[in-house]
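In: Dropping a prediction and its sequence here:
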Amino acid sequence: MPQSLSLLILLALTLVLNAKRWAQAASDGNWGTAVGELLGAVLIFYLIGAAIFGVLRALRRQPGARFSESRANFAALLIVGIMLVGQSGLGAQTVAPSSDDALCHKSTGQAAIDACTRLIDSKRFSGHDLAVLLNDRGLLFYRSDNPQRAVADYDAALAANPGLGTAWYNRGLAQSELGELDDAIENFGRAGKLVPDRAAIWQSRGFVYFMKDEYARAIEDLDRAISLDPKMATAWAYRGAAHAQNGNLKQGAADVAQAIRLEPGNALYASLAKEIGGKLRQQP
């Protein structure tokens, strides 16, 4: 089999078997997973092919054949293909029981935490997959008013996969709730480098800057959040509050008015608009 055809089949097979997992990794800013595994499959193909070709030449089964057209390419493709199928979970069941999987990722409360724990303790997951499980359990702890326990899971998730942007973001949320504002800002920054197009990251970091009375930095981050998602009402409201605290009451009032247009029934925005409006009326 020609080597070029073998490579095309290998690349197509690798993509089909890993597309879903690679897409998830890429959405978290971890392009290295896809690139590394693709290059790894090609390298293994060449190494196995070269070894088989050498054996065939030694046995004089293909004395005049060239490596690029040798049967060794087909044999190498077959071996690597079997390896890829096994690793993908099609050849051997490596996916968690559907009940625990559904509970961990789609439910809430202690039952969901217990399901995630069973999956993590099964020792069948590593790398990105383990990091996702730890991140999801951390989020469950966070939503159960246990941010300190959540941070521990985010730490473990990032140890398994430092490129998981959602874990950096969630860690920042938990740390901001714990009052660790500088650490929260750092974590939001790490998340922003990995997933720069997620408005929630910049909105959250902007709010933490607001909590630290760093209004100019808050406005800068909230500007970015609004540019990414103009319909994010919270970003408009926070930016309005930051402008007002920074002495620009008119811009603050305009931003809060836009937040109210996006979410007309929000009592917090209405209260903020009333407060800024009162300060405006007191101006000479």
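Out: The structure has been received and is ready for your questions.

In: going forward, measure contacts between C-alpha atoms and count neighbours the same way
Out: Noted.

In: quick one: contacts of the strand or helix carrying Arg239?
Out: Using DSSP states H and E, Arg239 maps to helix 233-245. Helix 233-245 has contacts (Cα atoms under 8 Å, 6 or more residues apart in numbering) with 203, 206-207, 210, 215-216, 218-219, 222-223, 225-226, 249-256, 258-260, 262-263, 269, 272, 276.

In: helix or strand right after that helix?
Out: helix 249-262.

In: Can you list the buried residues in that next one?
Out: 249, 251-260, 262 (16 or more other Cα atoms under 10 Å).

In: here comes the other one, which I'd like you to weigh against the first:
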Amino acid sequence: MSAALSVSAVANASTLVIGGGLAKECSEAALDGRADKASVLTCTTALETENLNFRDRARTFVNRGVLQMRQRDFTRARADFDTASKLDPNLGEAWVNRGAAYVGEKRYREGVDQIDRGLALGVKDPERAWFNRGLANEGLGDLNAAYRDYSRAAALKPDWTAPKTELARFTVKRP
């Protein structure tokens, strides 16, 4: 199996915050794919001023981390994912997104470890975790694992083009 690595932007997940207010706006910004500074500020204001239960607080940290990761501010993103997983150690999205941040920093082994932990806990969009795991495994030079991960992402969400684009770069040779 051979492929030329073209590390595209990592795919990040987000979590939905139920309720209203700024935390919900933060969640919507993350779900909508935004990465603007105003959205990050909305999340920060929600964390500083709103009375959130620990689950919504953890999810708001994940959402702000996702926005920061889209800005390629991996250090701040990881700090938010760290805080989220301290608040709710069973929040898989905190782990897979921290893994995605590591992948963005080309810290592939750490990325795989974090993504695996998040997948074991369960996440809303596992296809994104498998895609990022594929990027990490490809970065580590394990093309067989990368191919399997991209294939898993494509199978979980057949209408998503990103894993198909990555798979198209591979040539599979059978003995």
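Out: Okay, I see it. Keep in mind it's a predicted model, so treat the numbers as computed, not measured.

In: follow-up on the earlier one: in the second structure, what range does the helix holding Arg239 of the first structure match?
Out: Under TM-score structural alignment, helix 233-245 of the first structure corresponds to residues 127-139 of the second structure.

In: check the fit of the matching stretch onto the first structure and give the mean distance.
Out: With mean Cα distance after the TM-score superposition for the first structure, stretch 127-139 of the second structure departs from the first structure by a mean of 1.2 Å once superposed.

In: hang on, the earlier thing: by how many degrees do the helix holding Arg239 of the first structure and helix 249-262 diverge?
Out: Here the directions of helix 233-245 of the first structure and helix 249-262 differ by 160 degrees (axes from the mean of the first three to the mean of the last three Cα atoms, to 10 degrees).

In: Do I have it right that Thr14 of the first structure meets Leu84?
Out: Yes: assessed by Cα atoms under 8 Å, Thr14 of the first structure is found in contact with Leu84 at 6.9 Å.

In: got a list of what the equivalent of Ala184 of the first structure over in the second structure touches?
Out: In the second structure, Ala184 of the first structure lines up with Ala77, judged by TM-score structural alignment. Ala77 of the second structure makes contact with 64-69, 98, 101, according to Cα under 8 Å, 6+ apart.

In: again, but for Asn90 of the second structure
Out: Counting by Cα under 8 Å, 6+ apart, Asn90 of the second structure touches Leu121.

In: how about it, secondary structure?
Out: Under DSSP: H, G, I helix; E, B strand; the rest coil, Asn90 of the second structure falls in the coil class.

In: Residue in the first structure paired with it?
Out: Alignment note (TM-score structural alignment): Asn90 of the second structure maps to Asp197 of the first structure.

In: Among the contacts of Ala77 of the second structure, which ones are in strands?
Out: Among these, no residue falls in strands (DSSP state E).

In: Is it possible to get TSV of those that adds distance to Val172 of the second structure and neighbour count?
Out: Formatted as TSV, the contacts of Ala77 of the second structure follow (distance: Cα to Cα, whole Å; neighbours: other Cα atoms under 10 Å):
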residue	distance to Val172 of the second structure	neighbour count
Arg64	39	29
Gly65	36	33
Val66	34	38
Leu67	36	28
Gln68	36	25
Met69	33	25
Arg98	31	32
Ala101	29	33
